[in-house]
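Novice: show me the folded form of this:
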Amino acid sequence: MTIQEIVLSSNIVVSLLPSSYGNKVKISPDIIPYSKEGYTIIDERRDLIKLTAINYIQSLEEVPYPEIPVTASDSEKSLILLNLQWLSPRMHLNTWIDNTLVDVLSLLTPKPYPYSNIELRDFSFYDEIIYASITDVGYGYLTADDSIVIIGEFIRHIWIEKEENLTVAFNNISTSLQSIATAISELQLNITVPDGTGGGNGDTGGGDSGSDENNNTGDDDFMPLSIKTSDYTITSNGERIACFTENGDFTITLPANPARGWEVEIIFLAGGNGYNIPVDLNGKNLLRLDEGGGYSLDIESIKLTNENRGGKLIYSDPNWEFYPNSSTSNGVDINLSFSITLVP
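Specialist: Got it, this is the predicted structure:
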């Protein structure tokens, strides 16, 4: 089965207000379980990305931006900014995965500006919950004039697999039955038919040596007809193909590596708009009875038409043969069951 990925994306907006004092506020959205008829959910991963905290804190003391000497080294500049961030009047913005603290950011007042933006880390998770909280570190908590708004993008990656329907199940059963039928056919090729001279079971010893009391002539059509409307390659012994040309010509290809005694049947169904069914011999030759009663290998191609409705072919190794052929007692030339083109 093929596994598909479904990607669902939405935006989030979460506010941290004075009323949330001392509490964690969930920033990962509530999940509605995903479902799709005929599919099974295999796995799901969730991402919170492009998270930004918009800082509207006005209650803290304004912090003047430090003057950094032109001659200051990089390490000195870093220390000045670090002291500004962590030694100034501030609040802490904490982010959590479930009950585990994973990050702490310093929140200074944006004064004299109305707000400032602070980037947060991305989160990739499964069933966990992502929280945020504000901590008072000695300079006060959010007042009525303060707020922190967290925005970002929430993405769900969902992997699904199509469930096997009844049609597929029936096809699998059909394939298994076809394999069993093929095995039975191959076993039958090794059975010696009695010569009819015995007297058991009320048999008088006369009659057709290949017939039984149920008038079974040995022509075991043990497989049902399989309807085909497009190109198809026969792969098993005993396949019976019924061709319906509702959409145009298509080709039936004989097995690539048949064994001696393999039998296939190809039939042209009426009502198919008059199209033809070419039969690809797949690199093999086809014997026919010529006018002199001998066998010839002069067939270039064969096909089924409205007038030539097809029939059975038997592989005699290394050639295919029509079955039955014109040597049968009724004298009918079975070659006419197929439209034949001879080698020029």
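Novice: please count neighbours and contacts with C-alpha atoms only from this point.
Specialist: Fine.
Novice: what number of residues lie near the closest residue to I97 other than its chain neighbours?
Specialist: Setting aside the residues directly before and after it, I97 is nearest to I130 in space (C-alpha to C-alpha, 6 or more residues apart in numbering), at 4.8 Å. Number of residues near I130 (other C-alpha atoms under 10 Å) recorded here: 21.
Novice: K26 is in contact with I130, correct?
Specialist: Yes: using C-alpha atoms under 8 Å, I130 makes contact with K26 at a distance of 6.0 Å.
Novice: ok, the closest residue to Y232 other than its chain neighbours - how many residues close by?
Specialist: Leaving aside its sequence neighbours, Y232 sits nearest to I252 (C-alpha to C-alpha, 6+ apart; 5.1 Å). Applying other C-alpha under 10 Å, we find 22 other residues in the vicinity of I252.
Novice: in three-state terms, label N172 for me.
Specialist: Secondary structure assignment for N172 (DSSP: H, G, I helix; E, B strand; the rest coil): helix.
Novice: now do it against S179, distance only.
Specialist: Separation of N172 from S179 (C-alpha to C-alpha, to the nearest Å): 11 Å.
Novice: between the two, who's got more neighbours?
Specialist: S179 (15 against 12).
Novice: can you pull the buried residues of stretch 151-169?
Specialist: Using 16 or more other C-alpha atoms under 10 Å as the test for burial, stretch 151-169 gives I151, G152, E153, F154, I155, R156, I158, W159, I160, E161.
Novice: excluding its backbone neighbours, what's nearest the first one?
Specialist: By the measure of C-alpha to C-alpha, 6+ apart, the closest residue to I151 outside its immediate chain neighbours is V13, 4.6 Å from it.
Novice: residues in contact with the one you found?
Specialist: V149, I150, I151, G152 (C-alpha atoms under 8 Å, 6 or more residues apart in numbering).
Novice: another for comparison:
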Amino acid sequence: MKSASAIITAYNYDIQKYMEGQRLSTKVKKSLLDQLEKAITEAGESFYKLFPRNTKRTEVLDSIMYLLSGNGICKIESKTLANKVGCSVRTVYTAVRHLKESGLVLVAGLADGQNKYVFVLKSHANFKQIMHEVFFIDDLSEIEAVENGKSGENVPAAVSSIDQNAEPIAEQVAGHIAGLENAETVGIQGVEGTNPSFNLISLNINKQENKIYIQNAIENELAETTDHQKELEQINTYYTNDLQFKLYNELKYGQYHQQLKQNASILGLRIGSNCTPKSYIQTLQAVIKINKFLIAGGVVRESIPALFTRIYQDIRRVCEVKKQKPKVREPKERTRTLPFYDWLNE
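Specialist: Next comes the predicted model:
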């Protein structure tokens, strides 16, 4: 049990178990923001006073709530949030302080990392289980005791030295972080919803060309994304198979070469929505081959996705040949029979 006067912290490995394979959703994020607005209003405060429209403080809130829309827990560094939104660390702290005061989110810290927030959604179905398995807290009154303690007690060191009573400057921004609205289906509507210029109906091409066109468009979009949150939004839009998410998380958080990590979203897309446990094993075989090649100093003349597809198809082809190749059966020994001759009667 943790002491009530201690900072609530958790270790990276315990947190990561809950974050792997999660599916973030813009729809869930919007619902969480609505809950937050309702809670602040019922407490007699103006939501838009704390989180003014079109400000970076609101973008910070938007980023946090999106990360919580999956399994109800996330971890992120204060500087990462600031860089993501393009604001000061002070702005991040102010947004987190208002979020914490709403009572909907537990704000903790990472025990084995530098200056990282850990956010837990109290209304999530996993909350009690997270408290038990991640923070090792069974008595939830301990959380209330810590949260009612000194202001800024569980704020990471990077922001704890900031004047906590200072009000940040409300920096104007062009708009909020754009979210992909459809997080469940993949196809023409998904691409059109992301970019209206994709009017595939007007294209006089066959179905195969359509498929290639969409695939290339999505891959180009994934390749151009440098923002991790935006990448998560995209894969939640385009992935429809749990094994696609599994491969993405395996590459992103596993011990793989940096080039594989950078192409994780595209490789997850390439294994397809019809990926099976058997073909997933073949996928890992291809990934391991590429990883060994890169670690040995190999230079990929083609793109990583193209190399992956070629090796993956070769592995599948070999497996199919082995499966279809008839087994060679040894010929049975044939015993020679002699005709019966009744020499006694003869």
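Novice: TM between them?
Specialist: Once superposed, the chains reach a TM-score of 0.20 (TM-score structural alignment, normalised by the length of the first structure), with 111 aligned residues with a C-alpha RMSD of 6.6 Å.
Novice: against T175 of the first structure, how distant is the residue nearest to Y232 of the first structure?
Specialist: 19 Å.
Novice: just T182 of the first structure next, same as before
Specialist: 11 Å.
Novice: out of the two, which sits in the busier spot?
Specialist: T182 (19 against 12).
Novice: among the contacts of V13 of the first structure, which lie within strands?
Specialist: Residues of the contacts of V13 of the first structure located in strands (DSSP state E): V149, I150, I151, G152.
Novice: the residues you listed into TSV, with extra columns for distance to K77 of the first structure?
Specialist: Output for those, formatted as TSV (distance: C-alpha to C-alpha, whole Å):
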residue	distance to K77 of the first structure
V149	30
I150	29
I151	31
G152	31
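Novice: which pair in those residues spans the largest distance?
Specialist: V149 and G152 (10.2 Å; C-alpha to C-alpha).
Novice: L99 of the second structure sits in which helix or strand?
Specialist: helix 89-101 (DSSP states H and E).
Novice: can you pull out the helices in the stretch 51-200 of the first structure?
Specialist: 74-87, 166-188 (DSSP state H, counting those that start in this stretch).
Novice: please report how far Q229 of the second structure lies from K100 of the second structure.
Specialist: 22 Å.
Novice: what about the residue nearest to I151 of the first structure, distance to T135 of the first structure?
Specialist: For V13 of the first structure, the distance to T135 of the first structure - C-alpha to C-alpha - is 20 Å.
Novice: and L81 of the first structure, by the same measure?
Specialist: To T135 of the first structure, L81 of the first structure is 21 Å away according to C-alpha to C-alpha.
Novice: compare neighbour counts for those two and give me the winner.
Specialist: T135 (19 against 14).
Novice: who's in contact with the closest residue to the more buried one other than its chain neighbours?
Specialist: Nearest residue to T135 of the first structure, sequence neighbours excluded (C-alpha to C-alpha, 6+ apart): H92, at 5.1 Å. Counting by C-alpha under 8 Å, 6+ apart, H92 of the first structure touches V104, L105, S106, L107, I134, T135, D136, V137.
Novice: just those residues now: which is nearest E186 of the first structure?
Specialist: Distances from E186 of the first structure to these, taken by C-alpha to C-alpha, are shortest for V104, at 76.0 Å.
Novice: list the contacts of that closest one.
Specialist: Here V104 of the first structure is in contact with H92, L93, N94, T95 (criterion: C-alpha under 8 Å, 6+ apart).
Novice: now with 10 Å?
Specialist: Applying C-alpha atoms under 10 Å, 6 or more residues apart in numbering to V104 of the first structure gives the contacts H92, L93, N94, T95, W96, L120, A132, S133, I134, T135.
Novice: what is the burial count for I42 of the first structure?
Specialist: Quick note: I42 of the first structure (other C-alpha under 10 Å) scores 12 neighbours.
Novice: how about the strands in the stretch 51-200 of the first structure?
Specialist: 91-97, 100-107, 116-119, 123-125, 130-136, 148-162 (DSSP state E, counting those that start in this stretch).
Novice: just the second structure next, same as before
Specialist: Going by DSSP E, the second structure shows strands at 9-10, 73-77, 105-110, 116-121.
Novice: please identify which of those is closest to F308 of the second structure.
Specialist: Minimum separation from F308 of the second structure across the strands of the second structure (C-alpha to C-alpha) falls at strand 73-77, 30.7 Å.
Novice: tell me what angle the closest one forms with strand 105-110.
Specialist: 50 degrees (axes from the mean of the first three to the mean of the last three C-alpha atoms, to 10 degrees).
Novice: relative to strand 116-121, how tilted is strand 73-77 of the second structure?
Specialist: 160 degrees.
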